[in-house]
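Asks: Sequence below, structure please.
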Amino acid sequence: MDPTESPNATTSESGTLSPAYCAHHSRKRKHTGSTDSPTREYGLMRDTGKHDTARFIGSASGIHFIRGVYVRLARKSALRTSQSNNINDLVPGEDDQLRPDNSASDGDEQGLWRSQELLQDATESGDADPPPFEQLVEWSRSYFEAWHPTLPFLSAPDVLSLFEKVGASGVASLGNLEQFIVKSILSISLADSRQRGPFAQLMPSSLVFRTVEEAMSASQFALCQPASIQATQAALAIQLFLVSMLRLNSASRLGGLIVRMAFHLGLHRCPSRYPFFTKDEAHMRRRVFWCIYCIERFLCQALGLPLDIRDDDVDVCYPGQEKHIALSDEDDGRLQLLTYLVKHARIRGLILELRNKSIHARDDTADRASYVQAELAKWSNEIHDAVEDELAYEESAPPLPISPGHRLYLLVLKYESMISLNRPMMTSDPSSPAYSTGLQNCIFAAKSIFITLKRYRSQNRISTDPMSACLLEPMLQPSFTWAVWISAFILIHAASERQLPLASALKNVESGKEILRHIASRDTTWPEYCLSAIDELTAAVRELSVPPNLPHRDPKAVTLTSSGHLRYETGESAPPSGSPYKPGSDAQAFPIPSDAASFPTASIQPTAIGPGEGQESMVWYDQLFANSFGAIDYPFLAAAQFDSSIDPMWSYLR
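Replies: From the prediction side, this is the model:
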């Protein structure tokens, strides 16, 4: 078989050999039927047991790396028990993987809100008095402070006009698209209140989406109606709500419709080139398109999907950087944050094309990598002044145009991109300079993420309730969950490879777990899942640090109840009393099937005679991936004999 391809192309991306293969092949030690591993990451095709529902998750999500970490630890430790579960090969946001086979079609069993959060007697027919305009503004404050500056696809004055109508005549007086916009805004704000503090007044249930299914059903107009700016804005509002709740599969499906609507409207063409658009219309068209672009790039990276929007098909100018007409002096810099985020989204796409594109079309050359690295460094220099700590400014200086929460967001995006750019280099030979470079850069970025988030959390803790998971200014951006999750894996992996002191890794990971506990108060399931994955990983590393002649403690684990819900047994991240993890929340929306999230009954007893060298990895490897829910994309690796000529991943995993 040609050594440049994976033999199982239907279940994984095919790979090509690294340039070092040809240059150094003659000097490599020869093994029977072996080849040198390519410096590539691979996606995963999940075998769900039903071939018409097989799911693909791309390598950009980090799935290749985390599975590689598990396998490396498996080779070093045979002390894994059947109490562990293998939900840990999921990626935060894969809500399709948590959806039960027979989910309720009406969504009644998947309610998003607690009973004490909504005023249940308010109906869309107007049986109750509509809330006053001032109350609607107060409820939506979080949206306009946290989300609108980053994705300003709506006109704030237009939204306030909708609030005036609702306050005067109720939500039923609005058109369908207007209702969806109002519901999306208030649903996002209500979810934000879980991380900030409850509202003083209960919100009527008629003003929010009560289930994810209701939100998705509301988006049917995108299929049935001709595209328009308002329809695109309404669809974007629903998509942003789904993203804010980490329902990324659902948001991605809706995003495909939104991208097509944008193309039908010509939003990918700069409106300044067409004289019939007024200045305000052109301004809004640019804002809507760049918001679509930013969300699309985030979802493609988070789920490892191909790009929907190609940069060479777009000629829309950046906000405040118009090239087709003369610039006016009226720009007040309010869209500066959007400009930063759009430029970062472009870099995110460059990294995806460089490191994670289909193997046969990937242009992962040294020159291309240097170009992408330079673009990331250029963007980092652009945002440097914007993310400077406010303490560095004099009191007489004007207020910074970007809030502390958004400066935190920009910093985390910078370190996220460093990880995405360097993580694939860790698939090379561990003795190679490329591996060392990638690992050390990822360690730096991961530690920087933890330090930055920890500092922000300490600055925004509620002084009157220090034990509360809420913050004065909460961490709301959905990418924070992924950033903490992948950073924890990087540091634990580095510690297991003796590239970082274990104490340092655990210290940073523990601070990351505090961040996840704060994010988990939103009740989106995924922070709790990340906590369980990190707990299992740290338990494995702690086992490896114990001398062989000392007894091992049972690893702390998070198990699943019979109904498929996450339950903490002895893990360090078990929520204390009064914590935000509560039943009846979104964590129950898509319970994990217990038969799909547990290992086979066979287990390895710590007190039993250990297996021979190399066999212990096979035992745990089979336990980790030998079920239909988390099937490995190379099923023949479970055979008794491993042959690296069959699987290009195996050489570097050894």
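Asks: from here on, contacts and neighbour counts on C-alpha atoms
Replies: OK.
Asks: Excluding residues flanking it in the chain, which one is nearest Val558?
Replies: Tyr568 (4.7 Å; Cα to Cα, 6 or more residues apart in numbering).
Asks: Neighbours of the one you found, how many?
Replies: The tally of other residues near Tyr568 (other Cα atoms under 10 Å) stands at 19.
Asks: do Ser431 as well
Replies: Counted by other Cα under 10 Å, the residues lying close to Ser431 total 8.
Asks: swap in Val372?
Replies: Residues lying near Val372 (other Cα under 10 Å) number 19.
Asks: Checking my notes, it in a strand, right?
Replies: No. Residue state for Val372 (DSSP: H, G, I helix; E, B strand; the rest coil) corresponds to helix; a strand is not indicated.
Asks: Pull the contacting residues for it.
Replies: Contacts were defined as Cα atoms under 8 Å, 6 or more residues apart in numbering; by that measure Val372 touches Ile347, Leu350, Ile351.
Asks: Which neighbouring elements make contact with the lengthiest helix in the chain?
Replies: Longest helix in the chain, counting residues (DSSP state H): helix 433-459. If you count contacts as 3 or more Cα pairs under 8 Å, 6 or more residues apart in numbering; DSSP states H and E, helix 433-459 packs onto helix 404-422, helix 479-496, helix 502-520.
Asks: I figured Tyr409 was touching Pro474, is that so?
Replies: No. Tyr409 is not in contact with Pro474 according to Cα atoms under 8 Å; the separation is 11.5 Å.
Asks: ok, so what distance separates the residue nearest to Val558 from Val541?
Replies: Note on Tyr568: its distance to Val541, by Cα to Cα, to the nearest Å, is 19 Å.
Asks: what's around the residue nearest to Gln230 when sequence neighbours are not counted, how many residues?
Replies: Taking Cα to Cα, 6+ apart, and ignoring the residues beside it in sequence, Gln230 has Leu177 as its nearest neighbour in space, at 7.3 Å. Burial of Leu177 is recorded as 18 neighbouring residues (other Cα under 10 Å).
Asks: check contacts around Leu177.
Replies: Shown here is Leu177, whose contacts under the criterion Cα under 8 Å, 6+ apart are Gln230, Ala231, Ala234.
Asks: Okay, and which of these map to helices?
Replies: Residues from the contacts of Leu177 lying in helices, with DSSP H as the criterion: Gln230, Ala231, Ala234.
Asks: Now the second one: closest residue in space, sequence neighbours ignored.
Replies: The spatially closest residue to Ala231, leaving aside those adjacent along the chain, is Leu177, at 6.5 Å (Cα to Cα, 6+ apart).
Asks: ok, now how distant is that neighbour from Arg273?
Replies: Separation of Leu177 from Arg273 (Cα to Cα) stands at 29 Å.
Asks: Could you do Ala23 as well?
Replies: With distances taken as Cα to Cα, Ala23 is found 51 Å from Arg273.
Asks: and these two? which has more neighbours close in?
Replies: Set side by side, Ala23 and Arg273 show unequal neighbour counts under other Cα under 10 Å, the larger going to Arg273 at 13 against 10.
Asks: Also this sequence, please, to line up against the first:
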Amino acid sequence: MPMPMPNEIGTLRALPSGESFFVGSSSGVFFINTVRRAFSHAAATANRHRTTTDDSRANRRPVSLPPPEDCIVGPESHVDDNWSSVTGPSPEGNPTRPKATGDTSWFLDKIENLGELPDQAVAKELLITYFRTWHPLLPFLHGPTCLEELETLYARGQATKSNSLSTAIMFQCLFNIAKLDRPDLPALGQSQIRSGEQLMLALGIASLKCDLGSIHALLAAQLYFVATMDLRAASTTGGLVLRSIFKSGLHRCPFRYSHLMTSDRDMRKRVFWSAYTLDRYVSQSLGHPLGIQDSDFDVCPPGKGDLHQPVRPLNGTDEGTSPKEFILHLPANHPGRQNTSPPNSSASLQNESRESSVHVGEEEQQAELQEANTVGAEFVSQRRRENQSVQAQFVRYSQLVGRMVEMFHKSIHVRSASRQNILFLKADIDAWGNDLPYPSTTLFAQVNDSEPQSVTLNQDVFFWVARQQLLLLVNRPSLSLEPTSGEFRHAAQICIGAARSIIRTLKSHINSGGALFWPGFMSAVWMSGLVMAFACQLKLHSISNAIM
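Replies: Below is the predicted model of the structure:
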């Protein structure tokens, strides 16, 4: 008799106001209910076997626990459906409506404090903190350009507000994100974001344009909502981001278009993969369907740009649109490129490809020489490789998260969580984990007397916790099976080991002064605590070993 497959489902809450909120199973809401039922059953059993109970215990009110959805994404925030609450009443007493013009300066006035800048020294310190902490994972901005833009704003003598909507959104979100990790800096004052609803109004206007500046602003806003754990707003903003990406063609490999500058191709890739990784994080956290499917794009992973050649026009066709040319943008080691050549190709076309490759090489060399005049080409090249490596690992992690959402949490009518597919997924998770550099032994050592570390990304801690969290996510569905089954027992022990590792690693990281900037750390610890409590309740793990 075949064993039942693990099967998790989400929850839907309907409110009297007509609103409804769905939290899908990949968020862990099903497992939370499983743990609650286990403890409720244990409490009911204990009450039945209790022989004597005093009156005070008998009359004690039951503890009111929050709904499981609130444990994941927090309580719902209700938006007042009244335009005047945001824009203010007009002199005639009627709500002020937006003007149907291309000028957005009126909008900055209506959104309170949007674009306000803090003290210049504080602003620069916050921007540096942001790039040290968040930029390696999500490099959708160019650091020198942002610093130059910020200095220009202050140099103009208008150190109070930016006239550009996208720039105003971007800088204000970056300042507020960095301030979360730098409570020692002065308060932001008028630059503090006080209303997510007002920020969302500004994002709707910014999303109408199809330029990188607007997408930068949208991504910065989504990251702000992620950092503050306002996941529903992050999901809504992510929808604007993805649609803007489709309209701007960022889901197509930029190396297919020769008219793009080398720096533009690099930035377009970085923007796309930043949006991709944020989409995977938000979708898994809320249990929502993925915003972009892997079959919808052909952008090659980070760090693979040096394997491409820009596509050149063929027979007068538009660049990058001819199927005959598509093969040229594949990596040099791709089997299709090795074994297939475009139809009607000629020696002249091959010579042109070689010349374009040399031309691109000259552009890159010129860029390296320009950077060498300031900080040194070797340092710049090393830093670029490090940043590409971090984002590449984060992309691989996000791809695995997306596969788990697709496998375990699709509609129950089309789920493909066969045992063979699950084994392949687990093998790929192990392969990614084995490819990571093994963390040093100091990662697990408690250092209580060390000075606080600077606010920056600790790659060892981040990816070690990410690896253990993948083990939790891929084995958690098996915990919905009968506790007497072998699959349940095996999955429980793997989850116990991963949960212990997550808690010990982050505890050591905190004791050594490390920063817990990534909100995924909180969800990882929360799920680890549930696993440990569940295992102890079922007597699969001792309480003494669970206390760390």
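Asks: check contacts around the residue most central in space within the first structure.
Replies: Most central in the first structure under Cα atoms, centre = their mean is Trp482, positioned 4.2 Å from the mean C-alpha point. Contacts for Trp482 of the first structure (Cα under 8 Å, 6+ apart) come out as Pro92, Ala302.
Asks: Under the alignment, what does it map to in the second structure?
Replies: With TM-score structural alignment as the matching criterion, the partner of Trp482 of the first structure in the second structure is Ser523.
Asks: Also Thr150 of the first structure?
Replies: In the second structure, the residue matched to Thr150 of the first structure (TM-score structural alignment) is Leu137.
Asks: quick one, what contacts that match?
Replies: Counted by Cα under 8 Å, 6+ apart, Leu137 of the second structure has contacts Ser274, Asn387, Val390, Gln391, Phe394.
Asks: just checking, what residue in the first structure corresponds to Met261 of the second structure?
Replies: Using TM-score structural alignment, the equivalent of Met261 of the second structure in the first structure is Thr278.
Asks: Neighbours of its match, how many?
Replies: The criterion is other Cα under 10 Å. On that basis, Thr278 of the first structure has 11 neighbouring residues.
Asks: Relative to His264 of the first structure, how far out is it?
Replies: Counting by Cα to Cα, the gap from Thr278 of the first structure to His264 of the first structure is 19 Å.
Asks: do the same with Glu473 of the first structure
Replies: If you measure Glu473 of the first structure against His264 of the first structure using Cα to Cα, the figure is 39 Å.
Asks: Looking at these two, which has the bigger crowd around it?
Replies: A count of neighbours by other Cα under 10 Å puts Glu473 above the other of Glu473 of the first structure and His264, at 20 against 13.
Asks: Spit out the contact partners of the more buried one.
Replies: With Cα under 8 Å, 6+ apart as the criterion, the residues that contact Glu473 of the first structure are Arg196, Gly405, Asn460.
Asks: Where in the first structure does stretch 270-283 of the second structure fall?
Replies: The counterpart of stretch 270-283 of the second structure in the first structure, using TM-score structural alignment, spans residues 287-300.
Asks: which other residues reach that stretch?
Replies: Residues outside stretch 287-300 of the first structure that contact it (Cα under 8 Å, 6+ apart): 151-154, 233, 236, 248, 251-252, 255, 258-259, 262, 267-268, 305-309, 319, 341-342, 345-346, 348-349.
Asks: again with stretch 313-322 of the first structure
Replies: Stretch 313-322 of the first structure is touched from outside by 267-271, 286-287, 323, 327, 331, 333, 335-336, 338-339, 342, with contacts defined as Cα under 8 Å, 6+ apart.
Asks: Please apply the same query to stretch 484-504 of the second structure.
Replies: The contact list for stretch 484-504 of the second structure, computed with Cα under 8 Å, 6+ apart, reads 444, 465, 468-469, 471-472, 475-476, 478-483, 524-525, 527-529, 531-532, 535, 540, 546, 548.
Asks: hmm, back to that, ChimeraX command to pick out the buried ones of the contacts of stretch 287-300 of the first structure?
Replies: Only the buried members of those enter the following ChimeraX selection, criterion being 16 or more other Cα atoms under 10 Å:
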select :151,152,153,154,233,236,248,251,252,255,258,259,262,267,268,305,306,307,309,319,341,342,345,346,348,349
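Asks: Looking at the contacts of stretch 287-300 of the first structure, which are in helices?
Replies: When DSSP H is applied, the contacts of stretch 287-300 of the first structure are split such that 233, 236, 248, 251-252, 255, 258-259, 262, 341-342, 345-346, 348-349 fall in helices.
Asks: between these, which is nearest Gly107 of the first structure?
Replies: Out of these, the one with the shortest distance to Gly107 of the first structure is Ala251. That distance is 17.0 Å, counting by Cα to Cα.
Asks: which residue lines up with that closest one in the second structure?
Replies: By TM-score structural alignment, Ala251 of the first structure lines up with Ala234.
Asks: Most neighbours among the contacts of Leu137 of the second structure, which one is it?
Replies: Taking other Cα under 10 Å to define a neighbour, the member of the contacts of Leu137 of the second structure with the most is Gln391, carrying 24 neighbours.
Asks: Now it. Nearest residue, chain neighbours left out?
Replies: In space, Gln391 of the second structure comes closest to Leu137 once its chain neighbours are excluded; the distance is 5.2 Å by Cα to Cα, 6+ apart.
Asks: what residue of the second structure takes the place of Leu136 of the first structure?
Replies: With TM-score structural alignment as the criterion, Leu136 of the first structure matches Ala123.
Asks: Please name the residues that touch its match.
Replies: Leu117, Phe175.
Asks: how much space between it and Ala515 of the second structure?
Replies: 20 Å.
Asks: again, but for Ser440 of the second structure
Replies: Separation of Ser440 of the second structure from Ala515 of the second structure (Cα to Cα) stands at 18 Å.
Asks: ok, now Ser27 of the second structure?
Replies: Spatial separation of Ser27 of the second structure from Ala515 of the second structure under the definition Cα to Cα is 24 Å.
Asks: Quick check: of the ones in helices among the contacts of Leu177 of the first structure, which has the highest neighbour count?
Replies: Of all those, the highest neighbour tally under other Cα under 10 Å goes to Ala234, namely 28 neighbours.
Asks: Can you tell me the closest non-neighbouring residue to that one?
Replies: Nearest non-adjacent residue to Ala234 of the first structure, counting by Cα to Cα, 6+ apart: Ile181, 5.2 Å away.
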